[in-house]
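Asker: Below are the sequence and a predicted model for it; my questions follow.
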Amino acid sequence: MHPRFAFSGLFGLALIASLALKLPGNVDIAVAEPNVVPRDVASLLEQRGFQVRQNTSDYDLLWVEGNIGEECRVLIAPIAPQGWHQALVTGMAEGNQLFYFFEGQMYSEQPILRTRAHYYWRKLNRYLGLSAPDRPVLAAIATPNCESLPLNDLAMLTDR
């Protein structure tokens, strides 16, 4: 068999598979589940004695704000696993503590390779009609003297 024909056959199969994923009946499997993380974060902070409110910023992030008196303020939001919000969050955190949470771990910087790989792995699974666990990425900005943050519990919210 000539390599050109083999390549053409493989290309044709890939084209057919790609088009099959775009049929009207397959549209629903590509839609992500609604995100309940902000509600879970708010509940966790309330359990720890924080005064909680939710804010939608101009940057399309849903921030959960928690305060304990004047000395401790924290902002927590689910962010894009592709790293799109990293510069924004870093700029907002200037002079404050910054934490990222993913798969039950805490990081000082967003582990973009890991979060992006999981995002595309999950997306591929949805296209194939399979399920993969949703592992949200959280960013938390806290004032420097805020010592009562439930860091381990926040990390556990990302490892379901």
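Answerer: Great, that's in hand. Numbering: from 1, shown residues only.
Asker: For the rest of this, base every contact and every neighbour count on C-alpha atoms.
Answerer: Will do.
Asker: And the helices in this structure?
Answerer: All helices of the chain, identified by DSSP state H, fall at 3-21, 37-47, 86-92, 112-127, 151-157.
Asker: could those helices be laid out in JSON lines, adding mean neighbour count and distance to Y59?
Answerer: Shown next, in JSON lines, are these (neighbours: other CA atoms under 10 Å; distance: least, CA to CA, whole Å):
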{"stretch": "helix 3-21", "mean neighbour count": "11", "distance to Y59": "32"}
{"stretch": "helix 37-47", "mean neighbour count": "16", "distance to Y59": "16"}
{"stretch": "helix 86-92", "mean neighbour count": "13", "distance to Y59": "8"}
{"stretch": "helix 112-127", "mean neighbour count": "16", "distance to Y59": "19"}
{"stretch": "helix 151-157", "mean neighbour count": "17", "distance to Y59": "22"}
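Asker: and of the ones you listed, who's closest to I141?
Answerer: Closest to I141 of those, according to CA to CA: helix 86-92, at 8.0 Å.
Asker: can you list contacts of the closest one?
Answerer: With contact meaning CA atoms under 8 Å, 6 or more residues apart in numbering, helix 86-92 is reached by 98, 110, 139, 141.
Asker: Am I right that the third one is in contact with L98?
Answerer: Yes: A contact is recorded between A139 and L98 when judged using CA atoms under 8 Å, the distance being 7.3 Å.
Asker: before we go on, here's another structure to hold up against the first:
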Amino acid sequence: MLLAASLGGKGLSLKQTNSAPPGDDGVISYLEERGLTVNSTDARSATIWTSATSGACQVRFTTVAPEGWSQTIVAEQTKGTDDHLTYAYDGRFYAQQPVLRTRFENYRRRVVRYFGFVEPDLQIRAIAVSSACPPQVFGPDAAQRLSR
């Protein structure tokens, strides 16, 4: 009986995991509202980036793992460019991914889902913004909208 309840809870939590590509949750519409044209998703690299442009301004974003596994890859893919790399999480921007916070929150949400409650998936975004972008490329609500 306990085994059946345990497996049922785990199956429920797996069923609720979101595996949608980045941008399928309102980020693309937000970038379009800001006057950027969403160009493509680059699935050739280990990290799937979606890019948007407006003239010489280019913004790339990707959803990253809460455990921080993709930090090195993301840093490597933005190294040698004029891109400013930032992370959007929990309604704020960070210069580096707050791995302890995101890891803890991810595990907290998994426990909540394990007991059958609904918790949305954690959204942590790495955002690379080229130096050609004006400072107002993101509005005051950007961190909140990019990390929900």
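Answerer: Received it, and whenever you're ready, just let me know what you need. From a predicted model like this one, the values you see are computed outputs, not experimental measurements.
Asker: So A139 and L98 of the first structure - more neighbours on which side?
Answerer: Taking other CA atoms under 10 Å, A139 of the first structure and L98 do not tie; A139 has more neighbours (27 against 22).
Asker: Let me see the contact set for that one.
Answerer: Neighbouring residues of A139 of the first structure by CA under 8 Å, 6+ apart: 76-79, 89, 98-101.
Asker: In CSV: the helices of the first structure, plus distance to V31 of the first structure.
Answerer: Putting the helices of the first structure into CSV (distance: least, CA to CA, whole Å) gives the following:
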stretch, distance to V31 of the first structure
helix 3-21, 13
helix 37-47, 17
helix 86-92, 24
helix 112-127, 8
helix 151-157, 22
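Asker: Of those, which is nearest G69 of the first structure?
Answerer: Proximity to G69 of the first structure (CA to CA) singles out helix 37-47 among those, at 13.4 Å.
Asker: could you say what helices and strands that closest one packs with?
Answerer: strand 51-56, strand 62-68, strand 72-79, helix 151-157 (3 or more CA pairs under 8 Å, 6 or more residues apart in numbering; DSSP states H and E).
Asker: Which stretch among those approaches G12 of the first structure most closely?
Answerer: Per CA to CA, nearest to G12 of the first structure of these: strand 72-79, 37.5 Å.
Asker: Give the aligned range of the closest one in the second structure.
Answerer: Counting by TM-score structural alignment, strand 72-79 of the first structure lines up with residues 57-64 of the second structure.
Asker: How about that stretch, which residues are buried there?
Answerer: 58-64 (16 or more other CA atoms under 10 Å).
Asker: For the residues you listed, which two are the farthest from each other?
Answerer: Q58 and V64 (19.2 Å).
Asker: Just give the number of residues close to the aligned partner of I124 of the second structure in the first structure.
Answerer: Under the alignment (TM-score structural alignment), I124 of the second structure pairs with V137 of the first structure. Applying other CA under 10 Å, we find 26 residues neighbouring V137 of the first structure.
Asker: quick one: V137 of the first structure and L157 touch, right?
Answerer: No: with contact defined as CA under 8 Å, V137 of the first structure and L157 do not form a contacting pair (9.4 Å).
Asker: circling back: reformat the helices and strands packed on helix 37-47 of the first structure into TSV and put distance to L13 of the first structure next to each item.
Answerer: Listed next are these as TSV, based on distance: least, CA to CA, whole Å:
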stretch	distance to L13 of the first structure
strand 51-56	45
strand 62-68	42
strand 72-79	36
helix 151-157	41
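Asker: Out of these, the one nearest Q105 of the first structure is which?
Answerer: helix 151-157 (5.5 Å).
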